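**Student:** Below is the structure, and that's it, no one-letter string:
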C-alpha cells in the first residue's frame, strides 16, 4: 500500500521563511520512517499513516508556536492505483482493518481520546473521498458519525466538516478518518486545511 501527503505550510508573516525552516526540525524524529521530497509548490511525505499524521502535527505545531497565523494545506492519499506499493508505508498494525462500521467508529473514538495534548488549539476542515468503493456513501456517513463523536467536531460545512480543539486530538481524528473509513484495499483521499491563530476564527 502506498500512503503519503502533499502538504504546504503557510505562515502569514514577513518571516515566513524563518518560521518554515525553524519548524522543519520538528520532522527530525520522524525522518527515518518517511521519504520526504520538496519542490517549489509542496512537500511530499511518504510513510505509514501513523507517522504521516504525527509528522504533520509536529510540523504544524512548531510553526504555530510562532504565534502568527499559520495554515497547513494537505492532500493525503492511500492506495492510489497510480503509485507503486512501498514497504515504508506499511502501518504499524499491518494491513488496514476491515470491520463493521460501528466497531470502526468505536475504535476511532477511543484512539482520539488517547491522543497526546500539544497545548496548541487549531481549527480544521476535512473531506473524505473513499474512491472505488461501491458503498462509498456508507463509508462517508460512517466517517461523519465518527467525527461527530470525536470530541473535536465543530460543525458541518459545505463539502467538508469543521473540527476544532487541541492539535493532538485533531490530527489523531484525521488519522482515524484516513485509516478506518473506505475499503482497506481501495484508494482513499483526505482534503485537509488546518489553521491556528486566525484573525477571523469563529
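**Tutor:** The structure has been received and is ready for your questions. Please read all numbers here as calculations on a predicted model, not as lab measurements.
**Student:** From here on, just use CA atoms for contacts and neighbour counts.
**Tutor:** Noted.
**Student:** does residue 53 count as helix, strand or coil?
**Tutor:** helix (DSSP: H, G, I helix; E, B strand; the rest coil).
**Student:** What residues does it make contact with?
**Tutor:** Contacts for residue 53 (C-alpha atoms under 8 Å, 6 or more residues apart in numbering) come out as 171, 172, 174, 175.
**Student:** ok, which stretches of this structure are helices?
**Tutor:** 16-23, 49-64, 101-113, 136-149, 167-180 (DSSP state H).
**Student:** Pick the most buried one from the ones you listed.
**Tutor:** helix 167-180 (a mean of 24; mean count of other C-alpha atoms under 10 Å).
**Student:** okay, pairing it with this:
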C-alpha cells in the first residue's frame, strides 16, 4: 500500500535554518526504510504506514526541544489510487486494520497507552478523511470514540479535533487514527497541525 506524508516545519525563530536542518537529521534512522525528499516548501516521506508518525514525532520533538515556538503542518495519505505501489510502503506483516470498530478502538487505545513519553508537550488539531467508503461516517464516529478515550483529547472544534499532551501519546494517537479507521485497503487522508511552546495556551 502506498503511504506517505508531505511535512512542513515552521520554527518561530531567526535561527530557523539551523533548527530545520537539525530536525531533518532526526529522520536519518528512517532512511533505510523511507524515501525522503526535501525541497523549499516541504519534506516528503514515503514508507511503511506504521512508521510515518514516529518519524514525524522525532522530527518535531527535535525542532521543538530547544523551547522555541514551533509548528508542524502535514498531510498524510495511505492507499492513494493515484500513486504507484512500492515495496517500502507495505504494512507490517500480520497487521489487522479490518477488524470490527470495537476491536480496533481497543487495540488503538492499547498502543497509545504504551507509547513512550518524550517530555515535550504539544497541542495538535487534525481532520481524518476516509475516502471512497460507503460507511465513512461510521469510521469517523468510531475514530472520535477512540479519541475521547485516548487520554490526549482536548476538544472538538469546527472541522477538526484538538489533542493535547506529551508528543509520544499525541503522535501515537494520530498514527492510530490514520491506521485503524477507514477501509484497510482504501484511500485515507489526514490533515494535521502540531504546535509546541506556543505563547498562547488556549
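**Tutor:** That came through, no problem. Just so we're clear, the structure is a prediction, and the values are computed from it rather than from any experiment.
**Student:** Select, out of the helices of the first structure, the one closest to residue 198 of the first structure.
**Tutor:** For residue 198 of the first structure, the closest of these is helix 49-64, at 10.5 Å, according to C-alpha to C-alpha.
**Student:** Comparing that closest one with the second structure, how large is the average distance?
**Tutor:** For helix 49-64 of the first structure, the mean deviation from the second structure after alignment is 0.7 Å (mean C-alpha distance after the TM-score superposition for the first structure).
**Student:** how far is that helix from where the chain is centred?
**Tutor:** 8 Å (C-alpha atoms, centre = their mean, to the nearest Å).
**Student:** tell me the angle it makes with helix 167-180.
**Tutor:** 150 degrees (axes from the mean of the first three to the mean of the last three C-alpha atoms, to 10 degrees).
**Student:** so helix 49-64 of the first structure matches what in the second structure?
**Tutor:** Aligned using TM-score structural alignment, helix 49-64 of the first structure spans residues 49-64 in the second structure.
**Student:** tell me which residues of stretch 21-31 of the first structure are tucked away?
**Tutor:** The neighbour-count check on stretch 21-31 of the first structure (16 or more other C-alpha atoms under 10 Å) flags 23, 24, 26, 27, 30 as buried.
**Student:** Next one: residue 118 of the second structure from residue 150 of the second structure, what distance?
**Tutor:** 17 Å (C-alpha to C-alpha, to the nearest Å).
**Student:** sorry, that was for residue 185 of the second structure
**Tutor:** 25 Å.
**Student:** One more: residue 195 of the second structure?
**Tutor:** Taking C-alpha to C-alpha, one finds residue 195 of the second structure at 19 Å from residue 150 of the second structure.
**Student:** if we can go back for a sec, of residue 185 and residue 150 of the second structure, who's got more company?
**Tutor:** residue 150 (21 against 13; other C-alpha atoms under 10 Å).
**Student:** and that one, what is it in contact with?
**Tutor:** With the criterion set at C-alpha under 8 Å, 6+ apart, residue 150 of the second structure makes contact with 109, 112, 113, 173.
**Student:** Then residue 162 of the first structure?
**Tutor:** Counted by C-alpha under 8 Å, 6+ apart, residue 162 of the first structure has contacts 123, 124, 125, 126, 153, 154, 155, 156.
**Student:** Go through these and flag the ones preserved in the second structure.
**Tutor:** Retained in the second structure (both residues aligned by TM-score structural alignment, their matches' C-alpha atoms under 8 Å) from the contacts of residue 162 of the first structure: 123, 124, 125, 126, 153, 154, 155, 156.
**Student:** Format these as CSV; extra columns: neighbour count and distance to residue 142 of the first structure.
**Tutor:** Output for these, formatted as CSV (neighbours: other C-alpha atoms under 10 Å; distance: C-alpha to C-alpha, whole Å):
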residue, neighbour count, distance to residue 142 of the first structure
123, 23, 22
124, 25, 19
125, 22, 17
126, 21, 14
153, 22, 14
154, 16, 17
155, 13, 16
156, 15, 14
